[in-house]
Each structure stands twice: as C-alpha cells, then as structure tokens.
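A.B. asks: let me see the structure of the following:
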Amino acid sequence: MLEVEAKFGVRDPEDVRVRLDRKGVQMARRQRERDVYYNAPHRDFGQTDEALRVRYDDTGFTVTYKGPRVRVGSAKAREEFNLKVASGETLEGILSRLGFRLAATVSKMREFYEMGDVTVTLDDVEGLGTFIEIEILTEDDKEDAADRIGVIAKELGVDGPPIYTSYLEMLLSRQQ
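C.D. replies: Down below sits the predicted model:
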C-alpha cells in the first residue's frame, strides 16, 4: 500500500475547519497520538529515509514501518506497513533488546476529517505548530492521488509550499 500525502503549515486552523464544514465534511474524531521512533542497529534510518515507530493513541498501539519517500508532484508517496499490537511497552522492550535505539518522540493532537478515500488531518504538534495533512492510500495510482490532493488543498484554502519533511525530522532539526 502506498501512502500519498501532502503537508502544509496552517496559520489559521479555524479557517480550514470552516471550509471543511462548507464542503459538508465534519470531524470524524479527535485524538492524542504519541509516536515513539526507533533507529535500527544495522543501518541509519535517517540515511535510508525509512521510519519505524510505535504509535500510542485512543485506539491502542500500532507499529509502523515507512519506506523511503518518492516525490509525486507536490505530494510525497511511501510504502507503509501497519500492525496493531497488544502492548506498545512490550514491543518497545523487544525493540530495545534487539538493539534498536530510541530516536525521538513526537506528540500531537490530531483531528480527522474523512472525505471518501481522502483523509484530512489537522495536527497540533508539540514544539512545532499546526499543520494539515491530506492523504490518500492507493495501490499504484500515485500521480492521480497527488493531483486530487492538490485540488483539495486549494479548495481548503491551503497555501504555501508543501512540507516534505516529517514531524520527526522537523523536531530533530530543532533539537540540534
């Protein structure tokens, strides 16, 4: 499965909410997420543009692997695998004992808006600010997904250049 998404900084989240409401799109849910990122003992995910995280949220615990990013128009695409686990703490213990090292933790309050096969999130990320992500999961039609994301961004009044760095990368660059 490919995740195709575009992320933008948001100056006025209320304006985005109003525009979503005008389109008849209501918030599906709001939840706090804590993402704990790990680096591998045998390669540096920062160098290979991969990510391994354990997510803690209202629905439970999920381990996610993300492959290297590929630019698609003004969006990015990357392979993504998710697996629900019974205990995030147990998984983190296993990763630690296998030599994986804690890279960083990203915490955010996230609002989800569903528009058919498109997910729009408004993210208030601790230490970074507010962002909008527009995402489509697809098997192989990444160009069409990127075009649709661009149209939705314009409809929601999102301007400015897309942000290709992850929240993890932004947070790590601020800590240096």
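A.B. asks: from here on, just use CA atoms for contacts and neighbour counts.
C.D. replies: Fine.
A.B. asks: just give me the longest strand of this protein.
C.D. replies: If you go by DSSP state E, the chain has its longest strand at strand 101-115.
A.B. asks: just checking, next helix/strand downstream of that one?
C.D. replies: Remark: after strand 101-115, the chain's next helix or strand is strand 118-125, criterion DSSP states H and E.
A.B. asks: and that next one, what does it pack onto?
C.D. replies: Under the contact definition 3 or more Cα pairs under 8 Å, 6 or more residues apart in numbering; DSSP states H and E, strand 118-125 sits against strand 101-115, strand 129-138.
A.B. asks: also compute the angle for the longest strand of the chain relative to strand 129-138, please.
C.D. replies: 70 degrees (axes from the mean of the first three to the mean of the last three Cα atoms, to 10 degrees).
A.B. asks: out of the helices and strands packed on strand 118-125, deepest packed?
C.D. replies: Among these, strand 129-138 has the highest mean neighbour count (mean count of other Cα atoms under 10 Å), at a mean of 20.
A.B. asks: what packs against it?
C.D. replies: For strand 129-138, the packing partners by 3+ Cα pairs under 8 Å, 6+ apart come out as strand 2-9, strand 118-125, helix 142-155.
A.B. asks: next up, for comparison:
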Amino acid sequence: MGDGIREIEVKYRVTEPDTIVAALRQHGVELSAPVRQDDQAYAPAGWTYGQSKAGHSFARLRTQDGRHLFCVKRPLDNELACAEHETEVVERDQMHAAILAMGFQPTVRIIKTRRTGRLDGMSLCLDEVRHLGTFFEIEMLVGDGRLAVDVQRDLDRFAGSLGIGLQRCTETYDSLIRAALTVGV
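C.D. replies: Okay, here's the model as predicted:
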C-alpha cells in the first residue's frame, strides 16, 4: 500500500453465517472458497493490552497458501482505521527473527478460515476465527482526506442494508483473542 493509503474497516460478530452468505448473494457477491490464514501478531516493546493502539505500529506475519506476508499497521483514528504496509517474504522463520530484532514482541496467534468477496470498492470477509467464532468484516482502502469515522459510518450503513442482525465489534482479532484466552486466568 502506498503512502497516504489507509485501510478502514468495520467488524461484526456473526451467529448465523449462512444469512450473510445469502444476503451478499442477493447483492451479486459470491464469496471465495475458504482459505486458512495463520497470523502471528506483534506489538511494540513496552506496549501492553489495555493501552491505546493509536499512534503505535503493530506487525503481523501471515502464512496463507504457502505464501508468507509481512505487514505493519499503524492505527490512526481508531483500531480499525490504519496506515498499512504489506509485502511478501520468502522465509517465515527468518522474518520472525527480523521482527524480534526490530523490537517487536509476539502477542497472540490468530488462526482463521476466510472467505472473501468484493463490491463497490469494499472487501468483504467472512472469517471463522479459532477461539472466537465467526465474524464479518467490511474493509475499504481510502486515500483521500475522508475521516475514518465517516467511512466506517458508510460501511456500517451498507452492513445494515443487508437486513440481517449483526453485532458490531470495535476491537481487532488479537485483542479479542487475548481477552478470550485470559478469561479466568
């Protein structure tokens, strides 16, 4: 992603995935076949869960279909509105070591099965996330001066137009997994 491009998203907990698939189909969207994503999340040294993510850079190392992707996200307005830079890397283990050498600390592993589609500049993702359940994400790449909250309001309006009950969630998967795994500890 180039300079000035932000990934802005909204996320929803899903209790009935088939209703989303059917609603998207009515909008002409056929979701892809499921793919498995294995993500290791990293936080900057000194940052801990419970602190604001805004203004801090976070890394992710993803393996999908034998490819390894390194990504750095920097939340701007909120956790789901980020400047993002991503590139493919050859060796996951070497990239992991490099991320540690850059001062990041591993946080949680995020394993999910994702189905995707596109509509009117939106990326639509239906995710089955280990330890969490099913989620629906709507993402958009924005390069102009639009406020993230305005874009998120528009994405939320689209989600509402699907006519199904969705429970909005404002946290990232790593935060949700961390919370789920530490309950009762």
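A.B. asks: where does the TM-score land?
C.D. replies: Overlay of the two chains. TM-score (TM-score structural alignment, normalised by the length of the first structure): 0.86; 172 aligned residues with a Cα RMSD of 2.2 Å.
A.B. asks: give me whichever of the helices and strands packed on strand 129-138 of the first structure is most buried.
C.D. replies: Most buried of these by mean neighbour count (mean count of other Cα under 10 Å) is strand 2-9; its value is a mean of 23.
A.B. asks: the second structure: matching residues for that one?
C.D. replies: Taken onto the second structure by TM-score structural alignment, strand 2-9 of the first structure occupies residues 6-13 there.
A.B. asks: what's the mean deviation for the matching stretch versus the first structure?
C.D. replies: Following the fit onto the first structure, the mean deviation recorded for stretch 6-13 of the second structure is 0.7 Å by mean Cα distance after the TM-score superposition for the first structure.
A.B. asks: contacts made by that stretch with the rest, please.
C.D. replies: Contacts with stretch 6-13 of the second structure, where a contact means Cα atoms under 8 Å, 6 or more residues apart in numbering, come from 80-84, 133-143, 148, 151-152, 155-156, 166-170.
A.B. asks: repeat that for stretch 53-68 of the first structure.
C.D. replies: Contacts for stretch 53-68 of the first structure (Cα under 8 Å, 6+ apart): 31-38, 48-52, 78-88, 91-92.
A.B. asks: ok, 7 Å please
C.D. replies: With contact meaning Cα atoms under 7 Å, 6 or more residues apart in numbering, stretch 53-68 of the first structure is reached by 31-38, 48-52, 78-88.
A.B. asks: any buried residues in that stretch, and which?
C.D. replies: Applying a neighbour-count criterion of 16 or more other Cα atoms under 10 Å, one finds 53-56, 61-64, 66-68 buried in stretch 53-68 of the first structure.
A.B. asks: same deal with stretch 19-27 of the first structure?
C.D. replies: Within stretch 19-27 of the first structure, the residues scored as buried using 16+ other Cα under 10 Å are residue 20.
A.B. asks: just stretch 89-98 of the first structure next, same as before
C.D. replies: By 16+ other Cα under 10 Å, the buried positions in stretch 89-98 of the first structure come out as 91-92, 95.
A.B. asks: save those residues as a markdown table, and put in secondary structure and distance to residue 107 of the first structure too.
C.D. replies: As requested, the buried residues of stretch 89-98 of the first structure are exported to a markdown table (DSSP: H, G, I helix; E, B strand; the rest coil; distance: Cα to Cα, whole Å):
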| residue | secondary structure | distance to residue 107 of the first structure |
| --- | --- | --- |
| 91 | helix | 19 |
| 92 | helix | 17 |
| 95 | helix | 20 |
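A.B. asks: any idea which of those is closest to residue 124 of the first structure?
C.D. replies: Relative to residue 124 of the first structure, the closest of those is residue 92; by Cα to Cα it sits at 24.9 Å.
A.B. asks: what do we get in the second structure for residue 104 of the first structure?
C.D. replies: Residue 104 of the first structure maps onto residue 108 in the second structure, with residues paired by TM-score structural alignment.
A.B. asks: repeat that for residue 157 of the first structure.
C.D. replies: Using TM-score structural alignment, the partner of residue 157 of the first structure in the second structure is residue 163.
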